[in-house]
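Peer 1: structural data only, the sequence is not supplied:
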């Protein structure tokens, strides 16, 4: 195979529609645009979302919600994954090295999902009220 011999499969390419090239072409005179009106004129057409002067749907609907761009710095970890980690002392660096939270994370919080049997000491990591109770019940602590 040579670069100069490569061509698309038969029927894969269609010839471009040549409009406004006389009666014999089948698309002469108005060139498939019909008669008169904004859509028939060159350079004349409305912008995206324009509804002929009626208030567009985008502006009729209420504005709602907000997504903080700071969420990408937050991460969470469950009690189950914390117990699987098997470390006595856990901090942000240990979680990043284990691949449990993304490298970009700055704030990590433990959520109560699953069980924790071993005592774990958390440093620089937050926890929900339920998770905090579970950690302390297992003999661990938060710092």
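Peer 2: Perfect, thanks for sending it. Model, not experiment: these values are computed from the prediction.

Peer 1: from now on I want contacts and neighbour counts done on CA atoms only, so please keep to that.
Peer 2: Will do.

Peer 1: surely residue 109 is in a strand?
Peer 2: Yes: under DSSP: H, G, I helix; E, B strand; the rest coil, residue 109 sits within a strand.

Peer 1: tell me how many other residues crowd it.
Peer 2: Neighbourhood size, residue 109 [other CA atoms under 10 Å]: 16.

Peer 1: who touches it in this structure?
Peer 2: 75, 76, 77, 125, 126, 127, 128 (CA atoms under 8 Å, 6 or more residues apart in numbering).

Peer 1: this is the comparison structure:
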């Protein structure tokens, strides 16, 4: 290989479209913009969703619902997850290290899905009423 022979791969480069450079180019005169109208003029365009003065779709539809921004900080684990974890003391850090909850989780709650046979002590972790009853039934507790 010589410095004077290197060139880009075939098809990697292509000529830019040169508009308004005469009839022969195929993009002369109106330069591919058609005739007249807002879109043919320099600087003439509208905002996203603009429908020519008609009430835009996003304003015709009713506002509905709400999605909390704090939901991403909430996580939940099941009784089956606690069983598989096999620790006798469980806190947020232990759950993050075992990858049962995401790294950004701040609030964790245990839900009643699956069975629990081992005694587990939860520290700083909430539980639903059913899950709490199941944990306390095997001798565990919530701290």
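Peer 2: Everything's here; your move. In this text, all values refer to a predicted model and were calculated from it rather than measured experimentally.

Peer 1: re earlier: mind filtering the contacts of residue 109 of structure 1 down to those shared with structure 2?
Peer 2: Retained in structure 2 (both residues aligned by TM-score structural alignment, their matches' CA atoms under 8 Å) from the contacts of residue 109 of structure 1: 75, 76, 77, 125, 126, 127, 128.

Peer 1: on the three-state scheme, the first one is what?
Peer 2: Applying three-state DSSP to residue 75 of structure 1 yields a three-state assignment of strand.

Peer 1: now do the contacts for the residue lying closest to it once chain neighbours are set aside.
Peer 2: Setting aside the residues directly before and after it, residue 75 of structure 1 is nearest to residue 108 in space (CA to CA, 6 or more residues apart in numbering), at 4.8 Å. If you count contacts by CA under 8 Å, 6+ apart, residue 108 of structure 1 has them with 74, 75, 76, 77, 92, 101, 125, 126.

Peer 1: report the two of those separated the most.
Peer 2: Using CA to CA, the pair of those lying farthest apart is 101 and 126, separated by 13.7 Å.

Peer 1: who has more neighbours out of the two?
Peer 2: Higher neighbour count among residue 101 of structure 1 and residue 126: residue 101, with 20 against 17, using other CA under 10 Å.

Peer 1: and whatever residue of structure 2 lines up with that one, how far from residue 92 of structure 2?
Peer 2: For residue 101 of structure 1, the equivalent position in structure 2 is taken to be residue 101, counting by TM-score structural alignment. When distance is defined by CA to CA, to the nearest Å, residue 101 of structure 2 is 8 Å away from residue 92 of structure 2.

Peer 1: for ChimeraX, write the select line for the buried members of the contacts of residue 109 of structure 1.
Peer 2: Buried members of those, defined by 16 or more other CA atoms under 10 Å, are picked up in ChimeraX with:
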select :75,77,125,126,127
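
Peer 1: can you pick out the most distant pair from the contacts of residue 109 of structure 1?
Peer 2: 75 and 128 (12.9 Å).
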